[in-house]
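Participant: quick one, fold the following:
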Amino acid sequence: MSNRSASTASVTIPVQIDQTEKNVSKEIGQDPASAPDPFQVFLEPTEHPQNLSSLRKWLAVIVISSSALCATSASSIASFTEIAVAEEFHVSHVVTILSISLFVEGLGVGPLLVGPLSEVYGRNIVYQVSYTLFFAFSWPVAFAPNIAVYLIFRFVTGLCGSAFLSVAGGSVSDLFSDANVASPMALYTISPFIGPVLGPLISGFINQNLYWRWTYRVQLMWIFAQYLALFLFVPETYVPVLRKRKAERLRKSTGELRYYAPLEKSDRSLFVAVLVSCYKPFQLILFDQMALLLDVWSALILGILYLTFQAFPIIFESGHGFNMQSAGLTFLGIGFGMMLAISTQPLWNRHFLRQRQKFEGSPPPETRLIMGQVGAILVPVGLYWLAFTTYPHVHWMVPIIASVPFGSGIYFVFTSTFTYLVTAYRPIAASAMASNSALRSIFAAVFPLFAGAMYSKLGTVGATALLAGLTTIMAPLPFVFYRIGHRLRQSSRFAVH
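Facilitator: Predicted coordinates for the structure are as follows:
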């Protein structure tokens, strides 16, 4: 992105416009090659965000990804505070579990609002305002005088941190071309799922040695560091907004008021955009079976991941005598599995390149489900292995190793599902992702609430085996859709044909 001054002496519409600018312009109905209006503003190649230096682009991706990591780790960082919070505020343990559930609900609801905002005001202002509010509203959590304030602001902070689950993927795709986006997108994709695994690890260390409120005080420090990094290292990347800003500079510097960007001519109100973003995802769930089943599958797996924040303390504290600090470290197995999975990304990149060549540049969306097929096998295998090694007489390292394939499977399932939804429902990709986010947030919020009762009634073996059975039932989905997905898309009113 160019930061050149607005005081340019003379202005002409550039003849050379890069391919990315053409593609973006076509998406919003403005093709620079055919536009006769000399006052319509386009970006020069040097002004396009994809032409920033590799260092600036990767630094922006790292900051965005670490901000997503911070926001999602805040969801599970409450896991080892629950007993102390229950004692201080004189409530039951189930009530304090709501601190995780409400935060996750905030993460699920927020994208319905911030998605349309980012398409009107740009990515960067959404990030900055989001983290400003995330930081401000984390103070009432850290210094809550009662359980009501604590729970209300847990929901509010989840709402504020949700921008990095809906807008951030757009920033990554803004910065990199289709041919180069896979690796940075893989880094961003893994961050929101490493976050919930990192939360209990941090929380375990803090609550083993300090008062529970220090959990949120440490989190405040991290949020503030991310807040500064967002201001310093992340540029605006949304091309329609960059064109709008350029038009404003030109009108000011030249006095010619006829310069404009297409975004300024849009007659679509923000209210309508928010309304569409609210009802379209649910319309997709209700009337498209393929989207519904894939959303339920990924939601079930995320629900199980959040359920482990209650299950692992039962397995390792009660069964193996671990303290909080050691129990937090048991989540490293899931995290290691995720990192192991992301390390295979170069192999998948080569596979998808071969698919592009095979289908002459336009492979069907179903090719993305191959990664999901691997995940569909690994998730139940990991859970069955975990289930039958939770006995106290089995060495504690064995169930931790069992969680490694579970973590790898999570990454493969989500990466596959996300890329499939975006490509198969390209005209309404934002709504497809929002529908997935809404279901995932519901499952992730509800599952921890019944974890204690389920493990108490069924035991660690029976409860974990039940979860493994549910994922086994859903496992055929990527195999089935790989075979018949094309036919289902032909009859869908939302998917590309």
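Participant: drop to CA atoms for contacts and neighbour counts, all remaining ones
Facilitator: Noted.
Participant: contacting residues for Arg487?
Facilitator: Taking CA atoms under 8 Å, 6 or more residues apart in numbering as the contact definition, Arg487 lies against nothing.
Participant: am I right that it sits in a helix?
Facilitator: Yes. Assessed by DSSP: H, G, I helix; E, B strand; the rest coil, Arg487 belongs to a helix.
Participant: so the most centrally placed residue in the chain versus Gly303, what's the distance?
Facilitator: Of all residues in the chain, the one closest to the mean position by CA atoms, centre = their mean is Leu165, 3.4 Å from it. Leu165 is 16 Å from Gly303, where distance means CA to CA, to the nearest Å.
Participant: any idea which element the residue lying closest to Ala444 once chain neighbours are set aside lies in?
Facilitator: Counting by CA to CA, 6 or more residues apart in numbering, Gly303 is the residue found nearest to Ala444 once chain neighbours are left out, at 4.0 Å. Gly303 belongs to helix 289-312 when elements are defined using DSSP states H and E.
Participant: who are the packing partners of that helix?
Facilitator: Where contact means 3 or more CA pairs under 8 Å, 6 or more residues apart in numbering; DSSP states H and E, helix 289-312 is packed against helix 270-287, helix 397-424, helix 429-474, helix 477-491.
Participant: contacts for that helix, please.
Facilitator: 76, 79, 196, 200, 284-286, 327, 330, 410, 413-414, 417, 421, 432, 435-436, 439-448, 451-452, 455, 460, 467, 471, 474, 477, 481, 485, 488.
Participant: how far is that helix from where the chain is centred?
Facilitator: Between the centre of helix 289-312 and the centre of its chain there are 14 Å (CA atoms, centre = their mean, to the nearest Å).
Participant: and stretch 190-199, by the same measure?
Facilitator: In terms of CA atoms, centre = their mean, the centre of stretch 190-199 is found 10 Å from the chain centre.
Participant: which parts of stretch 77-90 are buried?
Facilitator: Ile77, Ala78, Ser79, Phe80, Thr81, Glu82, Ile83, Ala84, Val85, Ala86 (16 or more other CA atoms under 10 Å).
Participant: please give me the structure for this one as well, since I'd like to look at both together:
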Amino acid sequence: MDTLRESSLGDFLRLVSRNQWLRHPEEKPDFVVPPQYAGQLPLTTAQTNVSDDTDAPATTETTKKGGIPHATLAANAVIVTWYGDNDPANPQNWSLPKKLWVLFVIMFYTFAVYVGSAIFAYAVYDAAEYFDVSVTLATINVTLFVVGYALGPLVLAPLSEVASIGRNPPYIVSLAIFCILQVPTALSTNFAGLCVLRFLAGFVGSPPLATGGASITDIFSPQKAGYGIGIYGIAAGVAPALAPSISGFAVIRFGWRWAFWELLIMSGAGLVCLFVGLPETSADNILYRRAQRLRKLTGNEFLRSEAELAEAEKSFASVMQEALVRPIVMTLTEPIILAINLYVGLTYAILYSYLESYPVVFAEGYGWNLGLAGLPFLAITVGGLVSYVVYCLWSYYSWEPKFVAAKGELAPEAYLPLSLYGAFCYPICLFWFAWTANRTSWVSPTIATGIFGLADCWSFMPFLNYLAFAYPRYAASALASNDFVRSLMGAAMPIVSRPLFHNLGVDWGNSLLAFITILFIPIPFVLVKYGPWLRSRSRMAEKYESDNVPRKSEGAAV
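Facilitator: Purely as a prediction, here's the structure:
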């Protein structure tokens, strides 16, 4: 019942019943107000009329609205927080089944959107014939979708950090629009219109790609969050790989439009799960609404949540700076972020190059139909699952004991050991795929694809954890920067790789990518060795006592 009450459906039912259904504890007759909140007197008329400028009388409008000058509120505020360490409203205290349910919903939501990036990849042939354009031009629809979800988080993701909004409204509204857009996309008869709709779908579908990890860290402790982030990363990583398998046979039987009907079915199912069964996970939003209920119950206008009080000081300009300016500035001025963004972006570039090389290898080379040609992509899923098992074992037996010993103050470089092995997996899988495809049995290049699943998992998860702990004060901006860069790098590949493989061939085309990955191998090694030194010279990165480097005086952060 608590899960339903805390979901968007629960909010709707409470609204139509005027809070008579699914009541919160503060709305029940037998609720006893905690002493720390009951002891304060309600705001008096004299206090209401106090202005920030003590020499200036309060305006009649302010008095009518019951407005409180910020200086008065800040000086007298009573901070509303949890009712104790075991408060069931605290997402960290939810039961394990409830946490796993939330994790599943976030994963399914992310999967449904990420599938949309590549679900059109094998439909481009049929669509190119329908719209009478080249296959390369038709492929731009894959690129535009990815560009959309590169730009979307810069605008939409920060909304989930606002205490008065929370995580769920951006999720629900954006996914509802995403579902609606699939209908005109599937019915499109104009190529330009199709391109615009694909970009818009990517843009509005982007929130889980940037804030899904934040929802997971809302409910899991820092010691256990890595397991949730890991499986979430698997869902995001395998979705583009599974897309050709999902759409291939339907496109062959019913045409290119069915790729979008399938996407509508999956995203629609995700929308139902979100609306009916996803409780709000933002602690700031939960406490914000609790403070509202307590103010209504006690009449004490000084009861405020901490985030609510802090937001009263924020201007629109500062919000826009955090949303748009800071991620870009961090990309350009923080060597750690730039290096990781380029490295993770390279993994996306390789993944989307695979989308274009598979039809060349398995359809043209081995003579399979497009439906069968997408099935070897399942090897990435197998590789990802194997790598996740290894990641969990490493976390449990190696990382967690160090985290506990450090009392939660473990330096972020401790997250990176698996990335050292992942760095070598990329050239191995690319060279293997390049020189066995169409020369040996189809099994060999398929196994090579599975190694990419290992590389992807062992890079994606450690680096995202590293960013979050190296820049805890600006984690949202750091992750938004990473999402932006990696998506743009991945977006370019569907257009570039097709002529690349046809001009150089699958062998030398993939070998060229493999040589590039060799150039990137030193990045995780440099971060492991020199990460503490780089963080010590940063204005934004966190410093740890175990870094053992002289600390540079911190300047003002952007």
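Participant: what would you report as the TM-score here?
Facilitator: Once superposed, chain against chain, the TM-score is 0.92 (TM-score structural alignment, normalised by the length of the first structure); 477 aligned residues with a CA RMSD of 1.9 Å.
Participant: in the first structure, what sits opposite Trp82 of the second structure in the alignment?
Facilitator: The equivalent of Trp82 of the second structure in the first structure is Leu43 (alignment by TM-score structural alignment).
Participant: its match and Arg245 touch, don't they?
Facilitator: No. At 10.4 Å, Leu43 of the first structure and Arg245 do not qualify as touching, with contact defined as CA atoms under 8 Å.
Participant: between those two, who's got more neighbours?
Facilitator: Neighbours were counted for Leu43 of the first structure and for Arg245 using other CA atoms under 10 Å; Leu43 has more, 24 against 16.
Participant: which SS state does that one fall under?
Facilitator: At Leu43 of the first structure the chain is in coil, as set by three-state DSSP.
Participant: from Ala229 of the first structure, how far off is it?
Facilitator: Leu43 of the first structure is 26 Å from Ala229 of the first structure, by CA to CA.
Participant: repeat that for Glu105 of the first structure.
Facilitator: 26 Å.
Participant: ok, those two, which is more surrounded?
Facilitator: Taking neighbours as other CA under 10 Å, Glu105 of the first structure and Ala229 compare with Glu105 leading, 27 against 18.
Participant: show me what the more buried one aligns to in the second structure.
Facilitator: By TM-score structural alignment, Glu105 of the first structure lines up with Val147.
Participant: what residues are up against that match?
Facilitator: Phe199, Gly202, Phe203, Ser487, Leu488, Ala491.
Participant: looking at the residues you listed, state which has the most neighbours.
Facilitator: Ala491 (28 neighbours).
Participant: residue in the first structure matching that residue?
Facilitator: Mapped onto the first structure by TM-score structural alignment, Ala491 of the second structure lines up with Ala445.
Participant: what does Ala323 of the second structure give?
Facilitator: Ala323 of the second structure maps onto Ser277 in the first structure, by TM-score structural alignment.
Participant: just Ile380 of the second structure next, same as before
Facilitator: In the first structure, Ile380 of the second structure lands on Ile334 (TM-score structural alignment).
Participant: hmm, Val197 and its match touching each other?
Facilitator: Yes. With contact defined as CA under 8 Å, Ile334 of the first structure and Val197 form a contacting pair (7.1 Å).
Participant: out of those two, which sits in the busier spot?
Facilitator: Between Ile334 of the first structure and Val197, counted using other CA under 10 Å, Val197 has the larger neighbour count: 31 against 27.
Participant: doesn't Gly333 make contact with the more buried one?
Facilitator: No. Judged on CA under 8 Å, Val197 of the first structure makes no contact with Gly333 at a distance of 9.3 Å.
Participant: and Ile340 of the second structure, how close does it get to Gly531 of the second structure?
Facilitator: Per CA to CA, Ile340 of the second structure is found 12 Å from Gly531 of the second structure.
Participant: with neighbour numbers in mind, choose between the two.
Facilitator: When neighbours are counted by other CA under 10 Å, Ile340 comes out ahead of the other of Ile340 of the second structure and Gly531, with 24 against 19.
Participant: chain neighbours aside, what residue packs nearest to Phe131 of the second structure?
Facilitator: Residue nearest to Phe131 of the second structure in three dimensions, not counting chain neighbours: Phe191, with 6.3 Å by CA to CA, 6+ apart.
Participant: sorry, wrong one. I was asking about Ala445 of the first structure.
Facilitator: Spatial nearest neighbour of Ala445 of the first structure, chain neighbours left out: Ser101 (3.9 Å); criterion: CA to CA, 6+ apart.
Participant: how about Gly409 of the first structure?
Facilitator: Spatially, and ignoring its direct neighbours in sequence, Gly409 of the first structure is nearest to Gly375 (3.9 Å; CA to CA, 6+ apart).
Participant: redo the helices and strands packed on helix 289-312 of the first structure as JSON lines? Include distance to Leu220 of the first structure.
Facilitator: Shown next, in JSON lines, are these (distance: least, CA to CA, whole Å):
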{"stretch": "helix 270-287", "distance to Leu220 of the first structure": "30"}
{"stretch": "helix 397-424", "distance to Leu220 of the first structure": "28"}
{"stretch": "helix 429-474", "distance to Leu220 of the first structure": "23"}
{"stretch": "helix 477-491", "distance to Leu220 of the first structure": "40"}
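Participant: return the most buried member of those helices.
Facilitator: helix 397-424 (a mean of 23; mean count of other CA atoms under 10 Å).
Participant: that one: how far from the chain's middle?
Facilitator: For helix 397-424 of the first structure - counting by CA atoms, centre = their mean - the centre lies 14 Å from the chain centre.
Participant: in the second structure, what stretch matches that helix?
Facilitator: The alignment of helix 397-424 of the first structure onto the second structure (TM-score structural alignment) covers residues 443-470.
Participant: same question, stretch 50-70 of the first structure
Facilitator: Going by TM-score structural alignment, stretch 50-70 of the first structure sits over residues 92-112 in the second structure.
Participant: now the buried residues of stretch 77-90 of the first structure as TSV including secondary structure and distance to Gln310 of the first structure?
Facilitator: What follows is the buried residues of stretch 77-90 of the first structure, written out as TSV (DSSP: H, G, I helix; E, B strand; the rest coil; distance: CA to CA, whole Å):
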residue	secondary structure	distance to Gln310 of the first structure
Ile77	coil	12
Ala78	coil	11
Ser79	coil	7
Phe80	coil	9
Thr81	coil	12
Glu82	helix	10
Ile83	helix	12
Ala84	helix	15
Val85	helix	15
Ala86	helix	15
